[in-house]
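S.K.: how does the following fold in three dimensions:
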Amino acid sequence: MGTGQRKDPSQQRSQATVARILSATGQVLRAKGYTGCSTNAIADAAGISKGSVYQYFANKDEIIEVLMDRIMEETTAAFGAQLEQSVAEGTFLADAALQAQFLAVLDEYRDILGSLLNDAPHLALAAHRSVRIEERCRDLLRTYVTLNPSAIGPGVDLDALLLVLTVSYREVGLEYLRRDLRGRRNQLATALYDMTMGGLAGTATRGV
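M.R.: All right, here's what the predicted structure looks like:
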């Protein structure tokens, strides 16, 4: 999917302007939600003219599309680093701590993502935005199982398990944001562990 940007911000000054627009859009979404977000509000928050916004974007939805891609890049980097570390240390099967960290990463963008999921589902976390982090998780788990074949429980179908993992994390993550389930983070993390990592380990344990 294209970014929808009208002007390619190749010059350093243009890149700085686009960065200000995206940052301001995040501020407006956090403060006013999607329904209260407008190009006027974005321009005011960025300290630039509305015309300057239109040099790069046709409307607020195009700005939000680019912002969403940036958020997913940051989310992928943050959770991917945690996952890589847990795989390297051999701790990711130990308990539900990694799953709790996954939900905590989503909480960093809750004010933005929750508003979009509820008020602008046409813009929110479409499947194409989660592909990169899902592929990274699958590759890391496959690598771990290849290096540690005894880690997988007897009779466990790895491909089926990875499919359950991918769908479960995506859908639980969406509901976690949509319904604001922060008060049940640990319980959800444990359920995710039992459904996925617990199956990989050939057992299910409780608690974070």
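S.K.: C-alpha from now on. contacts and neighbour counts both.
M.R.: Noted.
S.K.: go through the longest helix along the chain and flag the buried ones.
M.R.: The single longest helix within the chain, with elements called by DSSP state H, is helix 60-89. The neighbour-count check on helix 60-89 (16 or more other C-alpha atoms under 10 Å) flags 60-69, 71-72, 75-76, 79-80, 82-84, 86-87 as buried.
S.K.: and residue 1, how many neighbours does it have?
M.R.: Neighbour count for residue 1, taken as other C-alpha atoms under 10 Å: 6.
S.K.: sorry, wrong one. I was asking about residue 148.
M.R.: Residue 148 has 11 neighbours, counted by other C-alpha under 10 Å.
S.K.: relative to residue 136, how far out is it?
M.R.: Using C-alpha to C-alpha, to the nearest Å, we find residue 148 at a distance of 18 Å from residue 136.
S.K.: and the angle from the following helix or strand past the longest helix of the chain to helix 60-89?
M.R.: Counting by DSSP states H and E, the next helix or strand C-terminal to helix 60-89 is helix 97-107. Counting by axes from the mean of the first three to the mean of the last three C-alpha atoms, to 10 degrees, helix 97-107 points 160 degrees away from the direction of helix 60-89.
S.K.: can you name every helix or strand that helix 97-107 contacts?
M.R.: helix 60-89, helix 158-178, helix 185-195 (3 or more C-alpha pairs under 8 Å, 6 or more residues apart in numbering; DSSP states H and E).
S.K.: second chain to compare with the first, below:
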Amino acid sequence: MGTGQRKDPSQQRSQETVARILSATGQVLRAKGYTGCSTNAIAEAAGISKGSVYQYFANKDEIIEVLIDKIMEETTATFGTQLEHAVAKGTFLKDAALQSQLLAVLDRYRDILGSLLNDAPHVALTAHRSVRIEERCRDLLRTYVTLNPSAIGPGVDLDALLLVLTVSYREVSLEYLRRDLRDRRNELATVLYDMTMGGLAGRATRGV
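M.R.: Purely as a prediction, here's the structure:
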């Protein structure tokens, strides 16, 4: 059951109703932003009564919380598949393609997430929401290092590097959405890639 839901939509009809509510919420957020989003607007867009909305959610923030979790699940699945394909093809970390793909996946939900980051930070992308995709990325990076031991320089603390990369990627992704940096996608992807590979090789200046 999603965060904040009053009623567990175990029956198919209930699941369909919740799906309509979530889809309608996305439509309203895209069209009107967070400030223009209300349970009345959501119910109208979903073609149901406001009472039906309140059967499952107490207010619009609870609906949005569940919607964000759904978006993060879809993002994790999509980008996770891209990561696995890159590993299988041997293209993982060969260039900045994956970093660019990550930002492109976020662009699918820009109209929703950008509005929430700017107008409703209390229901936006907190760290726990991105933990699954971050864990998958860390696991694959560890696998990459295991298969390519020469990729990691002497004395590099992999755990520390993974922590820095995790936080950096998360914050860049949030800023990418918050400020609408689509015209800088390739440049940002390249910097993230260079930072990753530079960190693995231990090329950072030490003793300064």
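S.K.: just want the most central residue of the second structure.
M.R.: Central residue of the second structure (C-alpha atoms, centre = their mean): residue 72, 4.9 Å from the mean position.
S.K.: would you confirm that it contacts residue 130?
M.R.: Yes: using C-alpha atoms under 8 Å, residue 72 of the second structure makes contact with residue 130 at a distance of 6.9 Å.
S.K.: show the contacting residues for residue 204 of the first structure.
M.R.: 193, 194, 197, 198 (C-alpha atoms under 8 Å, 6 or more residues apart in numbering).
S.K.: same deal with residue 124 of the first structure?
M.R.: By C-alpha under 8 Å, 6+ apart, residue 124 of the first structure lies in contact with 68, 113, 116, 117.
S.K.: name the member of those with the most neighbours.
M.R.: residue 113 leads those on contacts (other C-alpha under 10 Å) with 27 neighbours.
S.K.: among the contacts of residue 204 of the first structure, which recur in the second structure?
M.R.: Retained in the second structure (both residues aligned by sequence alignment, their matches' C-alpha atoms under 8 Å) from those: residue 198.
S.K.: between the contacts of residue 204 of the first structure, which is nearest residue 144 of the first structure?
M.R.: Taking C-alpha to C-alpha as the measure, residue 144 of the first structure lies nearest residue 197 of the contacts of residue 204 of the first structure, at 12.2 Å.
S.K.: you'd agree the closest one is up against residue 91?
M.R.: No: here residue 197 of the first structure does not reach residue 91: they are 11.1 Å apart, not a contact under C-alpha under 8 Å.
S.K.: neighbour count: the two, which is higher?
M.R.: Set residue 197 of the first structure next to residue 91 and count neighbours by other C-alpha under 10 Å: residue 197 wins out with 27 against 13.
S.K.: from residue 5 of the first structure, how far off is the spatially closest residue to that one that is not a sequence neighbour?
M.R.: Counting by C-alpha to C-alpha, 6 or more residues apart in numbering, residue 93 is the residue found nearest to residue 197 of the first structure once chain neighbours are left out, at 5.9 Å. Note on residue 93 of the first structure: its distance to residue 5 of the first structure, by C-alpha to C-alpha, is 42 Å.
S.K.: which one's more surrounded, these two?
M.R.: residue 93 (21 against 18).
S.K.: so what's that one up against?
M.R.: Residue 93 of the first structure makes contact with 197, 198, 201, according to C-alpha under 8 Å, 6+ apart.
S.K.: mean shift between the longest helix of the first structure and the second structure?
M.R.: By mean C-alpha distance after the TM-score superposition for the first structure, the fitted helix 60-89 of the first structure averages 0.7 Å away from its aligned residues in the second structure.
S.K.: check the offset of that helix from the chain's centre.
M.R.: Helix 60-89 of the first structure has its C-alpha centroid displaced from the chain centroid by 5 Å (C-alpha atoms, centre = their mean, to the nearest Å).
S.K.: what does stretch 89-102 of the first structure give?
M.R.: 17 Å.
S.K.: now swap in stretch 100-120 of the second structure and tell me
M.R.: Relative to its parent chain, stretch 100-120 of the second structure has a centroid offset of 8 Å by C-alpha atoms, centre = their mean.
S.K.: can you pull the buried residues of it?
M.R.: 100-103, 106-107, 109-117.
S.K.: need the counterpart of residue 189 of the second structure in the first structure.
M.R.: By sequence alignment, residue 189 of the second structure lines up with residue 189 in the first structure.
S.K.: any idea how far residue 205 of the first structure is from that match?
M.R.: Look at residue 189 of the first structure and residue 205 of the first structure: by C-alpha to C-alpha, they are 12 Å apart.
S.K.: can you check residue 175 of the first structure too?
M.R.: According to C-alpha to C-alpha, residue 175 of the first structure and residue 205 of the first structure sit 23 Å apart.
S.K.: neighbour-wise, which of those two wins?
M.R.: Taking other C-alpha under 10 Å, residue 175 of the first structure and residue 205 do not tie; residue 205 has more neighbours (16 against 13).
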